[in-house]
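Colleague: turn this into a structure:
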Amino acid sequence: MPCIFPSAGMGNRMICVTSLGAKKGFSVLISKALIDLNMLEAGAQCFPLKLYEKNSLADASIKTNDMQDELVANPQSSSSTKSNTQYTAKDGITDAGLVHFQIAYSTEILTKEDVFYYIYGLLHSEDYKKRYADNLSKELPRIPCVKKASDFWIFSKAGRDLAELHLNYETVNCYPVKLDTGNKKLNELGDKDYYVEKMRFANKEDKSVVVYNNHITIKEIPLEAYEYVVNGKPALEWVMERQAVTTHKESGIVNDANLWAIETMNDAAYPLKLFQRVITVSLETMKIINALPRLDIATNLITNPIKDSTLV
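Modeller: Coordinates of the predicted model:
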């Protein structure tokens, strides 16, 4: 990770996919910070937008005419794009990778960022995941070119839009669910009224209602929000599981989401608002995914020097 996030303030983005042997199906996420590599089943494989090298090493290793056989660069190669006093930032997408797509869409002006977000959009395609389900369980994703340039741009824009949603999930608008607060009005609730131990469904057969705690029940949750699945589970159910109070059996260590809400986020209602925001993210994500075009792959393109466009 030092070549991806070398120090605080060095911004980057990376596409994270499930590793080999995952049994819950293929998943993809994007991150702008260091992650727990075990956040995805079988471990996460990460592919960055940028790679950083210390300048003392970068000067000796940069090759201006680098034409690797990979789509995404390794830390020791790829052309330089930007530097500061300590680090040189290089593109994660190789020169060869960009050329591959430029050949496919010769009338278009493409950048490496366009390709990066095309990959993120493509990996969300239900058609792609269904068609290559067997391969995705055994090897890293292969990134084909779609036939039409117009489809390339749809996938690339979708990837950008999905990235903004997924990276900024904490700042999107809260979905306007109905909050049943009993005898109190919402503006009368104090910090202690937002304390959550474990969210649960009021009825296992009806996921439109979630009991947040003894004071708050969340109603009118759109069922479509549960269609956005990450790592084998709806994103909303991950929020329900993680925004809770749990005790590690062996160590006795207590993990209390309420402490994070108050001490870090300065908002006792953070778990509730996060749930509402993830509803928004889930609905918008599925809207983008469902609007993606059918996967129509170009089969007559020269794949060298990309080695069949493998994402490594």
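
Colleague: could you use CA atoms for every contact and neighbour count after this?
Modeller: OK.

Colleague: show me where this structure has helices.
Modeller: With DSSP state H as the criterion, the chain has helices at 55-61, 95-104, 112-122, 126-131, 133-136, 149-167, 235-242, 257-259, 270-290.

Colleague: and the second one, how far from the chain's centre?
Modeller: Shown here is helix 95-104, whose average C-alpha point lies 24 Å from the average C-alpha point of the whole chain (Cα atoms, centre = their mean, to the nearest Å).

Colleague: in that helix, what counts as buried?
Modeller: With burial defined by 16 or more other Cα atoms under 10 Å, the residues of helix 95-104 counted as buried are D95, A96, G97, L98, V99, H100, F101, Q102, A104.

Colleague: using CSV, please lay out the helices of the chain together with distance to F5.
Modeller: Output for the helices of the chain, formatted as CSV (distance: least, Cα to Cα, whole Å):
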stretch, distance to F5
helix 55-61, 15
helix 95-104, 22
helix 112-122, 18
helix 126-131, 29
helix 133-136, 27
helix 149-167, 16
helix 235-242, 26
helix 257-259, 26
helix 270-290, 26
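
Colleague: now the other sequence, so there's something to compare against:
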Amino acid sequence: MLINSVCLQHYFFPTPESEQENRVICVSDIAYRAPQFSALMTNCIADLHLCASIDAHQCFPFYTYEADGTGRRENITDWALAQFRAHYQDERISKWDIFYYIYAVLHHPSYRARFAEALKRSLPRVPFAKDFWAYARAGRQLGDLHVNYESAPEYKLREAWQRGQPEDYRVHDAMKLESSADGYALRINASLRLEGIPKEALAYKLGNRSALEWLIDQYQVKGELDEARDPNQRENPRYIVSLVKRVVYLSLETQQIIASLQPLFAVEGSAVAHS
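Modeller: Next up is the predicted model:
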């Protein structure tokens, strides 16, 4: 992979080993223009325009390092940890718990609605929810789901084959999303159509597109095909079809986790640390 400018990313992921232990919360930058604020967790170098081609994003890692991979430091301060423990009167709270708590808060619809204008002027500020552990658990679920999206369960979609066409799972140009009686269908190629995509799958948005629409845009064949530009995997022809099913599952599961969260503003007060 060629990267024009790594910015500070080499302090987040300086070595392959750091990708195994570190995670980063990427959020919409100040003055974002997408329809809504976005947050996405990753364990590798993130694109500047991760969730919207018209906006930049800022990354907040759990760990930072020296450029050679030494000197690992936790990016949540001891002061912030003390604030959370004091507020909730719970010494069990760890910095990782706070990290995942923040991730859940950033996904809560009422947080995004209440601070929609503020998020365009400044970095996110994190309120104290009534139930810390409910948010910490939900944030960990969301983080694990989003970081490990390529190994998520596959949602059961119907594989409809065009009569007279050879069996073919590979993408040859651009996939096409089509309306259907039970939601949506996705045309993979001239041979294969995936049916039974629930309408709710497109409700999980990352910036100006749903996660599924991002996949459709990024996993297409453009121009003359060569190995470097082929989104298909030679050793696994079903790779993109499987990924579509995983992203549908991820989209539905993400919304279910978010819907399970308790009201965010049940009590007054807010933490003063930036996420």
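
Colleague: nearest to L189 of structure 1, of the helices of structure 1?
Modeller: Nearest to L189 of structure 1 among these is helix 270-290; the distance by Cα to Cα comes to 12.8 Å.

Colleague: burial count for the residue mapped onto C51 of structure 2 from structure 1?
Modeller: Using TM-score structural alignment, the equivalent of C51 of structure 2 in structure 1 is L40. Number of residues near L40 of structure 1 (other Cα atoms under 10 Å) recorded here: 22.

Colleague: ok, L40 of structure 1 - contacts?
Modeller: V17, T18, S19, S27, N231 (Cα atoms under 8 Å, 6 or more residues apart in numbering).

Colleague: which residues touch the corresponding residue of structure 2 for C174 of structure 1?
Modeller: For C174 of structure 1, the aligned position in structure 2 is E154, judged by TM-score structural alignment. By Cα under 8 Å, 6+ apart, the contact set of E154 of structure 2 is S242, L243, K245, R246, V247, V248, Y249.

Colleague: and E154 of structure 2, how far is that from R238 of structure 2?
Modeller: 12 Å (Cα to Cα, to the nearest Å).

Colleague: which one of the contacts of E154 of structure 2 is nearest Q220 of structure 2?
Modeller: After measuring these against Q220 of structure 2 - Cα to Cα - the closest member comes out as L243, at 13.1 Å.

Colleague: what's the burial count for the alignment partner in structure 1 of the closest one?
Modeller: The equivalent of L243 of structure 2 in structure 1 is L274 (alignment by TM-score structural alignment). Residues near L274 of structure 1, counting by other Cα under 10 Å, number 22.

Colleague: is L274 of structure 1 in contact with E170, as I believe?
Modeller: Yes. Contact criterion Cα atoms under 8 Å: L274 of structure 1 and E170 qualify, at 6.6 Å.

Colleague: excluding covalently adjacent residues, which one is nearest to Y226 of structure 1?
Modeller: P234 (5.2 Å; Cα to Cα, 6 or more residues apart in numbering).

Colleague: how about the contacts made by the one you found?
Modeller: Y226, E227, Y228.

Colleague: a markdown table for the residues you listed, including neighbour count and distance to I297 of structure 1?
Modeller: Shown next, in a markdown table, are the contacts of P234 of structure 1 (neighbours: other Cα atoms under 10 Å; distance: Cα to Cα, whole Å):
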| residue | neighbour count | distance to I297 of structure 1 |
| --- | --- | --- |
| Y226 | 19 | 30 |
| E227 | 15 | 26 |
| Y228 | 20 | 25 |
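
Colleague: residues touching the residue positioned nearest the centre of structure 2, list them.
Modeller: For structure 2, L40 is the residue whose C-alpha lies nearest the centre (Cα atoms, centre = their mean; 3.4 Å). For L40 of structure 2, the contacting residues are I25, C26, V27, H146, by Cα under 8 Å, 6+ apart.

Colleague: and these as a markdown table, adding distance to K95 of structure 2 and neighbour count?
Modeller: Listed next are the contacts of L40 of structure 2 as a markdown table, based on distance: Cα to Cα, whole Å; neighbours: other Cα atoms under 10 Å:
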| residue | distance to K95 of structure 2 | neighbour count |
| --- | --- | --- |
| I25 | 14 | 23 |
| C26 | 18 | 23 |
| V27 | 19 | 26 |
| H146 | 20 | 20 |
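
Colleague: D168 of structure 2: which of the residues you listed is nearest?
Modeller: Distances from D168 of structure 2 to the contacts of L40 of structure 2, taken by Cα to Cα, are shortest for H146, at 28.3 Å.

Colleague: okay, now D68 of structure 2: neighbour count?
Modeller: Applying other Cα under 10 Å, I find that D68 of structure 2 has 11 neighbouring residues.

Colleague: gap between it and I25 of structure 2?
Modeller: 22 Å.

Colleague: and for R85 of structure 2?
Modeller: 22 Å.

Colleague: give me the outermost residue of structure 2 relative to its centroid.
Modeller: Structure 2, Cα atoms, centre = their mean, max distance from centroid: G164 (38.9 Å).

Colleague: sorry, back to before: mind putting the contacts of L40 of structure 2 in CSV, distance to S122 of structure 2 included?
Modeller: Shown next, in CSV, are those (distance: Cα to Cα, whole Å):
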residue, distance to S122 of structure 2
I25, 16
C26, 15
V27, 12
H146, 25
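
Colleague: which of those residues map to contacts in structure 1?
Modeller: Retained in structure 1 (both residues aligned by TM-score structural alignment, their matches' Cα atoms under 8 Å) from those: I25, C26, V27, H146.

Colleague: quick one: contacts for the counterpart of the first one in structure 1?
Modeller: Same thing as I25 of structure 2. Alignment note (TM-score structural alignment): I25 of structure 2 maps to I15 of structure 1. Residues counted as contacts of I15 of structure 1 (Cα under 8 Å, 6+ apart) are V28, L29, I30, S31, C46, F47, P48, Y120.

Colleague: tell me who's in contact with the spatially closest residue to I15 of structure 1 that is not a sequence neighbour.
Modeller: Closest residue to I15 of structure 1 apart from its sequence neighbours, by Cα to Cα, 6+ apart: I30 at 4.5 Å. Contacts here follow Cα under 8 Å, 6+ apart; on that basis I30 of structure 1 touches R13, M14, I15, C16, A163, H166, L167.

Colleague: please consider this matter closed, and thank you.
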